[in-house]
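1. Below are the sequence and a predicted model; questions follow.
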Amino acid sequence: MKPIFYFLFITILSTFVGCKTDSISPSNPTPVIPAPTVAEIIKKNWSASSVLWDGVSQFDKSSTSNLIQGYNQYKLDLSNTSSLSITEFDGKKFTGKYSLSSDNQKLIISELSGLDGAPSGTNGSIEFKISSTPTANSLILESSAPYVKASNKVVRLSLIP
């Protein structure tokens, strides 16, 4: 009789151990939503919040006395994949193409042209370092080389949507 009791006990025990419940292993786990890529984050129309030339403030959106008030009209429209438009601080508009470097550390602008041709001293190309990880509300760019239109100074743009 004891062998039958042990056999039944082990059979019942193994049945319960082999069962899974939803509380231990849910059949429909919550899917992990991937973080947006840099390309997805920057794909919008940006305007200047603050601008520095060689570290000297030229514009701050919250200020009423700016050295270069024209930055209130600055726009960098990256909302179309690979194509862009820029409205410079002097009001001139340009269109072109853009791409990101493979490490997402540079914004490369090319084929810029407008009514007067390419922006002064650029040959139609401008490269910006992405100074910090872009967010939905902030994009910080720094020109990789001095910019002729900025008195040959390195430009740092803090942009907001």
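-> Everything's here; your move. In this text, all values refer to a predicted model and were calculated from it rather than measured experimentally.
2. Going by C-alpha atoms from here, please, whenever you check contacts or count neighbours.
-> Fine.
3. what about residue 12, how many residues close to it?
-> 11 (other C-alpha atoms under 10 Å).
4. Helix or strand: which one has it?
-> Per DSSP states H and E, residue 12 falls inside helix 2-18.
5. part of a helix, is residue 41?
-> Yes: looking at residue 41 with DSSP: H, G, I helix; E, B strand; the rest coil, it is inside a helix.
6. you'd agree it is up against residue 134?
-> Yes: assessed by C-alpha atoms under 8 Å, residue 41 is found in contact with residue 134 at 6.8 Å.
7. let's bring in a second model and compare:
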Amino acid sequence: MKTNTLFTFLAATLIFGLLTGCRGKKVAPVSERIAKVWTAQKVDENNTTVYTRGAASNVRNYATFRLDLSKPPTVEYTEFDGNKFTGQYSVPSDSRLVLSSLNPAPTGTNGTIEFTISDLGDNSVKLTRTTASQKTGNTTNIYTLSNP
């Protein structure tokens, strides 16, 4: 009888372990996963690559570009030319990032810049600006960012 009881206990423990242990790891929401400091890895303006980190010749230097989302809801945003802005940010959906109340207001933005979020990984994200940037000649910019 002891062998049957032991066998039943072990079988039940194994089945319970398989059922509870096989659940996938819960993925944190986009708003938590994007809350990091991001720098430019690659930038496209109107579908033309103008910057790649470490490249010998770039059309524009985005080495100082920085998007600090590490202290929600505060954002610190540094454009390619070194101009710095502070404000608030929100992630109203898994595919939208909105920077608002930016001070001073970046050229032509009224203090708000919106991006479409795609390809969010642990250490990288792709952001597409939803409005043209006056600072780069009214181009639509796609930022491939990394979190070193």
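-> Okay, I see it. Since the model is a prediction, treat every value here as computed from it, not as a measurement.
8. returning to that earlier point: what's the distance between the helix holding residue 12 of structure 1 and the middle of its chain?
-> Mean-position distance between helix 2-18 of structure 1 and its chain equals 60 Å (C-alpha atoms, centre = their mean, to the nearest Å).
9. Residue 76 of structure 2 contacts residue 82, correct?
-> No: using C-alpha under 8 Å, residue 76 of structure 2 makes no contact with residue 82, being 11.9 Å away.
10. In terms of neighbours, single out the busier of those two.
-> Taking neighbours as other C-alpha under 10 Å, residue 76 of structure 2 and residue 82 compare with residue 76 leading, 20 against 13.
11. Find the nearest non-adjacent residue to the more buried one, please.
-> Closest residue to residue 76 of structure 2 apart from its sequence neighbours, by C-alpha to C-alpha, 6 or more residues apart in numbering: residue 86 at 4.6 Å.
12. ok, that neighbour - contacts?
-> Residues in contact with residue 86 of structure 2 (C-alpha atoms under 8 Å, 6 or more residues apart in numbering) are 74, 75, 76, 77, 101, 102, 103, 104.
13. Now do the same for it: helix, strand or coil?
-> For residue 86 of structure 2, the assignment made with three-state DSSP gives strand.
14. Check residue 76 of structure 2 too.
-> Once three-state DSSP is applied, residue 76 of structure 2 turns out strand.
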